[in-house]
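Peer 1: Sequence and predicted structure are below.
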Amino acid sequence: MKSLNDQIAISIREKKTHRPFVLAAIVIGMFMAAIEGTIVSTAMPGIVADLGGFSKFSWVFSAYLLMSAVTVLIYGKLSDLFGRKPIFVFGVFVFLIGSILCGFAESMELLIVYRLIQGLGAGAVQPIATTIVGDMYTMEERAKIQGYLASVWGISAVLGPALGGVFVQYLDWAWVFWMNVPLGILSVIGVILFLHEEIEKRERRIDYVGAGLLLISISSLMVVLIEGGVAWAWTSLPAISLLGVFGIGLVLFIFYESKVEEPVMPLSLWKDPLIALSNSATFTTGIILIGVSSFLPTFVQGVMEEPPIVAGFTLTTMSIGWPIASTIAGRLILTIGFRATSLIGGVSLILGAIFYILMNPSLGPIWAGAGSFLIGVGMGLTATTFIVSIQNSVDWKKRGIATASNMFMRTLGSAVGAALLGGILNTRLKDFLSSNQEKAGQALSIDTANSLLDEEKRQSLSPDVLSVLQDGLTFSLKSVYIGLLLLAIASFILVFFLPKPQKSKVIKK
């Protein structure tokens, strides 16, 4: 038996990919991305309490997700042209730079800017890691490995909320971002040493115009969704103008992508019903995911008056349900097929959304956690199924962009969802506070809700003001959760029309 050091030396000398070590590096990288979601969501109430700017709450998520959504397609295409390794390494380093800067942010505006930088790198981490797995393993192996990778979400779910709560309560929320640094460095070292690729040498062209059109159109839509009904009337000139920019930009993007030789988003992918429906359902489930992770801790802390650690563990149940379901999905795909596995996940999403609609402060965090668990099960069964089925339907030269297209739709869904649901929350809360100022005995604004997320400030509020703020947040979030139910139903309908199970063929490099 060769020692571990001997195996490492042979792998480096012979320049052969050592799958166990590459998989370990990928797991660390995905853990970094996974824990980012749970730990930041848990810390956000504390960040808002420190920096202020409740009305900008959604932008912290939207800025990160916007840049991730736009760059994921570029990274996917670049990985098909230049290989997975250099793109993954570049993405991780940019992500770490953004993480370090986020920890030093002194205002909500600066935090949003630094989250843009973090998102610029995040666009490469998870999709390229998932693509590498698709390269190294056959279809039968992928179904199992993707399930194992999903267990990363379970581990991060346990550690993320707990660490987030500890950092906010006992240290500083900056450590929420700084803890990414050692994880990213370890991941990069593993990929550099043990992943070796043979890239076909040919002329390479990057579709920067297409990426730019996508950035302009999606950014315009998100600004309108967040500010519409709050800073601007829906029929105001800025809102209408930006909607026009979105529409024109989208049309130009589709037209340009149909003509360019190396498109950032090959429209031919969407001609495959499996890819088109999987990506569409991934978009709607992406909105559901951000709706739960962004706003549930706020409700648990601000209305239920629970500490950050308890709020974090209501999200933990979602991330525990996800890997369990993903592991099961890996086996179900091989027995009952893609469509049936996804349908079961769709039902779980609907049940989870119903739990949220029925939720009220008296039911406590256990009820919130149960709803999160069902959402996690639904995400695990659908997300794993979509990735495995898409990767099995294309060859190596398109696997990077095909995988990236699915990640793009999830990230785009989360980006649009953060803006859309945040806009709904702000609009409903603004209307509620305006109509209940007499009951509160003073004028209230959206930013007054900052006080709900700081225990000392909350205790200093008069009973009438506290009641109005908590009732307003409950009322506003009810509208958000109704939206989640409608999206869960839409996801189920899309999954229902997926192609029926067929005998799978393994497509190798």
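Peer 2: In hand now; what should we look at? Numbering: from 1, shown residues only.

Peer 1: When you work out contacts or count neighbours from here on, use the C-alpha atoms and nothing else.
Peer 2: OK.

Peer 1: Go ahead and confirm Ile47 touches Trp173.
Peer 2: Yes. Counting by C-alpha atoms under 8 Å, Ile47 touches Trp173, with 6.7 Å between them.

Peer 1: Can you give me the buried ones in stretch 168-186?
Peer 2: Buried residues in stretch 168-186, counted by 16 or more other C-alpha atoms under 10 Å: 168, 172-181, 183-185.

Peer 1: could these be laid out in CSV, adding distance to Ser405 and secondary structure?
Peer 2: Below are the buried residues of stretch 168-186 laid out as CSV (distance: C-alpha to C-alpha, whole Å; DSSP: H, G, I helix; E, B strand; the rest coil):
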residue, distance to Ser405, secondary structure
Val168, 35, helix
Asp172, 36, coil
Trp173, 33, coil
Ala174, 32, coil
Trp175, 32, helix
Val176, 29, helix
Phe177, 27, helix
Trp178, 29, helix
Met179, 29, coil
Asn180, 25, helix
Val181, 27, helix
Leu183, 26, helix
Gly184, 24, helix
Ile185, 27, helix
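
Peer 1: alright, now check it against this:
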Amino acid sequence: MSTANDTTESVWRGRYLGVTVGAVALVFLAAMQSLAVTTVMPIVSAELDGAALYAVAFSGTLATSVIGMVAAGAWADRSSPVPALTAAVTLFVIGLVIAGAATSMEMLVVGRLIQGLGTGGQTVALYVVVARMYPAALHGRVFAAFSAAWVVPSLIGPFLAGAVTEYLHWRWVFLGVAGLTILFFIVVMSRLRGRDLHTDEPAKGRIAARLGFAVAVAAGALTLSLAGEFGAWSWVVVGASAVVIGLAARPLLPPRTLRAGRGLPSVVLMRGLIAGALFGAEIYVPYLLIDEYGFSPTWAGLGLTTAAVAWAAAAEIQGRYGDRIGNARITLFGVAQLFAALLFAGATALLHLHPAVLIIGWALAGAGMGLMYPRLTVLTLAYSTPQNQGFNSSALSISDSIGAATAIAVMGVVFTALTGTHAGFPVVFAIAGVLTLLALIPGLRMGHAHEQHR
């Protein structure tokens, strides 16, 4: 465990260097694989004759990640995060190997489901490692680095995946990441060896019920992502899935989360709302540029690249000056920037403005998220004790996944229903705008957990 005397240290020097490099690399590789799959999946689907399972190959990973989050969080709260991290990385690598060796689409989907278990567990376990090894004053820096590790893949991931597929084979998009993951996991473990990251007062109680609720959430999220396939029954499926997710998620989140209770519940709720707003709308930015302006897929990625760069810059500002800016101001600045980006996007779609308005304006979305996203993680750990760091970290990630999955599904059903009209894109961005404004409610109720002094 770290002490207050550690606050003068840097995450990139001394005893933290190896863990920081390895952990950031693991986050980077998970992000790279996630974005690379988007590029290569059409080729994989064609080779394996798997069009019918195309959507499941994406949604399955998100769904099973919830189970991994809950399992890793409970495990870390009862002992050390190191065994949970080891199990998660092992599952991630096994899933990648199965997907890379797949001879059918069914086999690839199995690999992706196992990969999701590892991805969710790895995220939560790394959060707890940060909580127990780094002093609170350095948490913002670490999570800013994690945010940057998600940004770089958005810049080079699609191009690199295309090059690997063209000059080697799509299988190496999976197998190559598996090999590198093993390498950097060894780096992390070599630095964690001998460090006692156990909690002095481990959490107690049975976890079977929580895992059962996690499975229910995963099943609901998977069904929700396929709602568009049910035609006239789509909204019935959306409603039923949302009810299942809401009921099953309550025991996995802090009490009063769905009522925006002050403190940690509002932190977790805000994460879900802004994740739904950003990730739900983001997939329609390149779609708009391709469909309405005739951009190629490569050039359409510019809309996301500007946001990625702004996200990294804002995350670094938050990491350095977050305590000085304050949580209320971060909420107001972040929500204002995200909402402005959605206004630019909606106006571009509605009025057919020059595409530069959308591309430049969408950078504001990245800037807003770069301020808010890592700050919410810092606050979650600040509100936590060694007995519930795993639970709270998993709750934050679960809220993230549920918010994104629900928003994407609802926006997809609405967009499909408006096909053939000019209202689809503006309405999708309007839904995201409403979610953004709703985020102000929990955002201004987060309070402070004395995160700068812990």
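Peer 2: Received the coordinates, thanks. None of these values were measured; they are calculated from a predicted model.

Peer 1: Ala25 of the second structure and Leu183 touch, don't they?
Peer 2: No. The criterion here is C-alpha under 8 Å, and Ala25 of the second structure misses it with Leu183 at 9.7 Å.

Peer 1: For the stretch 1-150 of the second structure, just list every one of the helices.
Peer 2: Using DSSP state H, counting those that start in this stretch, the helices found in the stretch 1-150 of the second structure span residues 17-48, 54-78, 81-100, 105-133, 139-167.

Peer 1: Give me the mean distance between the second one and the first structure.
Peer 2: Put plainly, it is helix 54-78 of the second structure. Comparison of helix 54-78 of the second structure with the first structure after fitting gives an average deviation of 2.1 Å (mean C-alpha distance after the TM-score superposition for the first structure).

Peer 1: chain center to that helix: distance?
Peer 2: Centre-to-centre, helix 54-78 of the second structure and its host chain are 12 Å apart (C-alpha atoms, centre = their mean, to the nearest Å).

Peer 1: on that earlier part again, now the helices of the stretch 1-150 of the second structure in JSON lines, with distance to Val238 of the second structure?
Peer 2: Below are the helices of the stretch 1-150 of the second structure laid out as JSON lines (distance: least, C-alpha to C-alpha, whole Å):
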{"stretch": "helix 17-48", "distance to Val238 of the second structure": "24"}
{"stretch": "helix 54-78", "distance to Val238 of the second structure": "15"}
{"stretch": "helix 81-100", "distance to Val238 of the second structure": "29"}
{"stretch": "helix 105-133", "distance to Val238 of the second structure": "22"}
{"stretch": "helix 139-167", "distance to Val238 of the second structure": "30"}
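
Peer 1: Ala227 of the second structure: which of the ones you listed is closest?
Peer 2: Ala227 of the second structure lies closest to helix 54-78 among the helices of the stretch 1-150 of the second structure, at 10.9 Å (C-alpha to C-alpha).

Peer 1: which parts of the closest one are buried?
Peer 2: Using 16+ other C-alpha under 10 Å as the test for burial, helix 54-78 of the second structure gives 54, 56-78.

Peer 1: One more: stretch 245-253 of the first structure?
Peer 2: Within stretch 245-253 of the first structure, the residues scored as buried using 16+ other C-alpha under 10 Å are 245-247, 249-250, 252-253.

Peer 1: Leu425 of the first structure: which of these is nearest?
Peer 2: Using C-alpha to C-alpha, Phe246 comes nearest to Leu425 of the first structure of these, at 22.4 Å.

Peer 1: show me where the stretch 201-350 of the first structure has helices.
Peer 2: 208-227, 237-259, 273-302, 308-335, 338-358.

Peer 1: who does the second one touch, helix- and strand-wise?
Peer 2: Which is helix 237-259 of the first structure. If contacts are counted by 3 or more C-alpha pairs under 8 Å, 6 or more residues apart in numbering; DSSP states H and E, helix 237-259 of the first structure sits against helix 208-227.

Peer 1: Now do the helix it packs on and helix 57-82, the angle between them.
Peer 2: Helix 208-227 of the first structure runs at 160 degrees relative to helix 57-82, counting by axes from the mean of the first three to the mean of the last three C-alpha atoms, to 10 degrees.

Peer 1: So which elements touch helix 208-227 of the first structure?
Peer 2: Other elements packing on helix 208-227 of the first structure under the criterion 3+ C-alpha pairs under 8 Å, 6+ apart are helix 57-82, helix 237-259, helix 396-435.

Peer 1: Arg410 of the first structure touches Thr282, doesn't it?
Peer 2: Yes. With contacts counted by C-alpha under 8 Å, Arg410 of the first structure reaches Thr282, the gap being 5.2 Å.

Peer 1: Now do the shared contacts for these two.
Peer 2: With C-alpha atoms under 8 Å, 6 or more residues apart in numbering applied, the contact sets of Arg410 of the first structure and Thr282 do not overlap.

Peer 1: before we move on, back to that, of the buried residues of stretch 245-253 of the first structure, closest to Gly364 of the first structure?
Peer 2: Of those, the one sitting nearest to Gly364 of the first structure (C-alpha to C-alpha) turns out to be Phe246, at 41.1 Å.

Peer 1: Test my guess that the closest one contacts Ile216.
Peer 2: Yes. Contact between Phe246 of the first structure and Ile216 holds when scored by C-alpha under 8 Å: they sit 7.2 Å apart.

Peer 1: Any idea how many residues pack against Lys457 of the first structure?
Peer 2: Residues lying near Lys457 of the first structure (other C-alpha atoms under 10 Å) number 12.

Peer 1: In three-state terms, label it for me.
Peer 2: Under the three-state scheme (DSSP: H, G, I helix; E, B strand; the rest coil), Lys457 of the first structure adopts helix.

Peer 1: Look up how far Ala329 of the first structure lies from it.
Peer 2: As for Lys457 of the first structure, its distance to Ala329 of the first structure is 46 Å (criterion: C-alpha to C-alpha, to the nearest Å).

Peer 1: repeat for Leu23 of the first structure
Peer 2: Following C-alpha to C-alpha, the distance that separates Leu23 of the first structure from Ala329 of the first structure is 20 Å.

Peer 1: the more surrounded of the two?
Peer 2: Taking other C-alpha under 10 Å, Leu23 of the first structure and Ala329 do not tie; Ala329 has more neighbours (30 against 22).
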